[in-house]
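Q: mind folding the following:
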Amino acid sequence: MNHARTRLVMGNWKMHGSLADNAALLGGLVAGAQRAGSAQLAVCVPFPYLAQARQALSGSTVSWGAQDISVHDRGAYTGEVSAAMLADFEVSWVLCGHSERRAMHGESSALVAAKAAAALGAGLTPVVCVGETLSDRDAGDAECVIGDQLEPVLALGAESLSRLVIAYEPVWAIGTGRTATPEQAQAVHAFIRAALTRHGAAQTRILYGGSVKAANASDLFAQPDIDGALVGGASLVAEEFLNIAAAAA
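A: Next comes the predicted model:
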């Protein structure tokens, strides 16, 4: 990896957590955060727990984020959460276009890019998720699908691209226990890096997500275009998450 790009290990709690469980997990992360070395550590928590995350993590080296954002500033949008609301909780990061949002909520790539723009406008760092399904990969269409997902994001321009993060998550490897081989992951990361480079953003960080765990993290991080990880289930266990962070360090 180009060492100008700081490693980033980010947990996505998805719809997991309780006040009691979170307190133990966040406390464990703060206690062990030094194991990440120079890598950045972050967790994206459900909206109701943003205040708890801020309280537990303020003053530590672990930052916090949200899992979604509205394209709207305010108004009659029941259930939506705006960029300004996230900023109120000193959120650093926000996931945009996670595969579960795309699949279950019908989010288009254009909407995902608009969410990223809303985040950038409030000083938040969007983490734009892209990735192909198993049928896409089996058909040889992975790069075509990811290229289409990236297109409206790339159109935001070099300045915006320099302030966001891309996360590559092969949908077939999320929560299935299947992981793309380091070589498969690197091939897609290189494809994304080339697209970013063409748009003047070669240094934009690209994370790998898809059943990342301590056992496979070192091999993934050894690849030149993998700048960190977006971690699902393993981020709910402090020791496992910190072991992944140590591999990034």
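Q: going forward, measure contacts between C-alpha atoms and count neighbours the same way
A: Will do.
Q: residue 33 and residue 19, how far apart?
A: Per C-alpha to C-alpha, to the nearest Å, residue 33 is found 21 Å from residue 19.
Q: these two - which one has more neighbours?
A: More crowded of residue 33 and residue 19, by other C-alpha atoms under 10 Å: residue 33, with 20 against 11.
Q: what sits against the nearest residue to residue 51 once chain neighbours are set aside?
A: Leaving out its chain neighbours, the residue that sits closest to residue 51 by C-alpha to C-alpha, 6 or more residues apart in numbering is residue 89, at 6.3 Å. Residue 89 is in contact with 50, 51, 54, counting by C-alpha atoms under 8 Å, 6 or more residues apart in numbering.
Q: this one as well, want them side by side:
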Amino acid sequence: MRRKLAAGNWKMNGTTDALVQVKALTDAHPDPDVDLLLCPPATLIAQMAWARGTHALQIGGQDCHAADSGAHTGDIAAAMLKDAGASHVIVGHSERRADHGETDADVAAKAAAAHAAGLIAVICVGETLTQRDAGEALQVVTTQLKGSLPEGATAANTVLAYEPVWAIGTGRVPTTDQIGEVHGSLRGTLRDLMREAEGVRILYGGSVKGSNAAEIFSVADVDGALVGGASLTAADFGPIITALENA
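A: Okay, here's the model as predicted:
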């Protein structure tokens, strides 16, 4: 049985004042029946790790460099994230792929670096609206998965997140049939790529909120969510967590 995961990606949002949301979240969900993960800006990782206290809330980074160290101004190595208190790191988010030109090979190298540092890699895949309308969604996400999954990936060190690019931050959400089709295809591809395919959690991301979370979580092979804006406050993230606990 795969344990459900509610993950929040704060993106480029949040300063020290925002850490009050961590206390509010952990107070409201002191002993959750699902795994909780927040990925704040790198500047807040250490402070958030301290703010959670003894709560089981896990902390993650939003990106890492493929190299262990070196002349890479502005970048952060996976080991640095681990040292700051992170247990996970997101790699291959569509915003990184689009804004920074990251390829599947880049994502695979970052995921491998995360694994080497003892981090769980949250590998993101997803199609654009043009690709969806052209009937290429399954081909796109399958190709991304095959190219982004590094050697040595296991159910223990890897989480997969399906985020249709056209649904991120737009309020648009695929139908449950569309989500189920993609998640089922990703599960099938995982079976072709690794022995532990049934243990890998596949999250859905893209305009998830309290009002639609229960419907999304009812879909087969949806093991949780990677949430953007709705994870910034305990008031918005809490109902999603509750929906996942009840799924």
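Q: and the TM-score between them?
A: Once superposed, the chains reach a TM-score of 0.95 (TM-score structural alignment, normalised by the length of the second structure), with 243 aligned residues with a C-alpha RMSD of 1.3 Å.
Q: looking at the contacts of residue 89 of the first structure, which are in helices?
A: Members of the contacts of residue 89 of the first structure lying in helices (criterion: DSSP state H): 50, 51, 54.
Q: considering those, which possesses the most neighbours?
A: Going by other C-alpha under 10 Å, residue 50 tops those with 20 neighbours.
Q: helices along the second structure, start to end?
A: Using DSSP H, helices in the second structure cover 20-28, 45-51, 78-84, 94-99, 104-116, 129-133, 137-148, 176-193, 213-217, 234-245.
Q: residue 215 of the first structure -> the second structure?
A: In the second structure, the residue paired with residue 215 of the first structure according to TM-score structural alignment is residue 211.
Q: now do residue 100 of the first structure
A: Using TM-score structural alignment, residue 100 of the first structure pairs with residue 95 in the second structure.
Q: which residues are in contact with the match of residue 215 of the first structure?
A: Here residue 211 of the second structure is in contact with no residue (C-alpha under 8 Å, 6+ apart).
Q: can you report how many residues lie near residue 238 of the first structure?
A: A count of nearby residues for residue 238 of the first structure, using other C-alpha under 10 Å, gives 20.
Q: pretty sure it contacts residue 29?
A: Yes: the pair residue 238 of the first structure / residue 29 is scored as a contact, 5.8 Å apart, by C-alpha atoms under 8 Å.
Q: list the contacts for the residue mapped onto residue 25 of the second structure from the first structure?
A: Alignment note (TM-score structural alignment): residue 25 of the second structure maps to residue 29 of the first structure. By C-alpha under 8 Å, 6+ apart, the residues touching residue 29 of the first structure are 62, 238, 242.
Q: could these go into a markdown table alongside distance to residue 194 of the first structure?
A: Below are these laid out as a markdown table (distance: C-alpha to C-alpha, whole Å):
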| residue | distance to residue 194 of the first structure |
| --- | --- |
| 62 | 30 |
| 238 | 34 |
| 242 | 31 |
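Q: so which of the residues you listed persist in the second structure?
A: With both residues aligned by TM-score structural alignment, their matches' C-alpha atoms under 8 Å, the contacts of the contacts of residue 29 of the first structure that the second structure also has are 238, 242.
Q: which one of the contacts of residue 29 of the first structure is nearest to residue 175 of the first structure?
A: Ranked by distance to residue 175 of the first structure (C-alpha to C-alpha), the contacts of residue 29 of the first structure are led by residue 238 at 17.9 Å.
Q: which position in the second structure aligns with that closest one?
A: Under TM-score structural alignment, residue 238 of the first structure pairs with residue 234 in the second structure.
Q: grab the nearest non-local neighbour of its match.
A: Of all residues not flanking residue 234 of the second structure in the chain, residue 25 sits nearest, at 4.9 Å (C-alpha to C-alpha, 6+ apart).
Q: which of the ones in helices among the contacts of residue 89 of the first structure sits closest to residue 138 of the first structure?
A: Checking those one by one against residue 138 of the first structure (C-alpha to C-alpha), the nearest turns out to be residue 50, at 39.0 Å.
Q: map the closest one across to the second structure for me.
A: Counting by TM-score structural alignment, residue 50 of the first structure lines up with residue 45 in the second structure.
Q: check residue 85 of the first structure too.
A: Aligned by TM-score structural alignment, residue 85 of the first structure pairs with residue 80 of the second structure.
Q: and if you look at residue 132 of the first structure?
A: So, by TM-score structural alignment, residue 132 of the first structure is matched to residue 127.
Q: how many neighbours does its match have?
A: Residue 127 of the second structure has 22 nearby residues by other C-alpha under 10 Å.
Q: quick check: it touching residue 168?
A: No: in this structure, residue 127 of the second structure is not within contact of residue 168 by C-alpha under 8 Å, at 10.9 Å.
Q: what about the residue lying farthest from the centre of the first structure, distance to residue 122 of the first structure?
A: Relative to the mean C-alpha coordinate of the first structure, counting by C-alpha atoms, centre = their mean, the farthest residue is residue 76 (28.3 Å). From residue 76 of the first structure across to residue 122 of the first structure, the span is 20 Å (C-alpha to C-alpha).
Q: then residue 188 of the first structure?
A: Counting by C-alpha to C-alpha, the gap from residue 188 of the first structure to residue 122 of the first structure is 30 Å.
Q: now do residue 108 of the first structure
A: As for residue 108 of the first structure, its distance to residue 122 of the first structure is 22 Å (criterion: C-alpha to C-alpha).
Q: and if you look at residue 238 of the first structure?
A: 30 Å.
Q: residue 96 of the first structure too?
A: Look at residue 96 of the first structure and residue 122 of the first structure: by C-alpha to C-alpha, they are 14 Å apart.
Q: isn't residue 9 of the second structure right up against residue 38?
A: Yes: Residue 9 of the second structure is within contact range of residue 38, at 6.2 Å (criterion: C-alpha under 8 Å).
Q: counterpart of residue 191 of the second structure in the first structure?
A: Under the alignment (TM-score structural alignment), residue 191 of the second structure maps onto residue 197.
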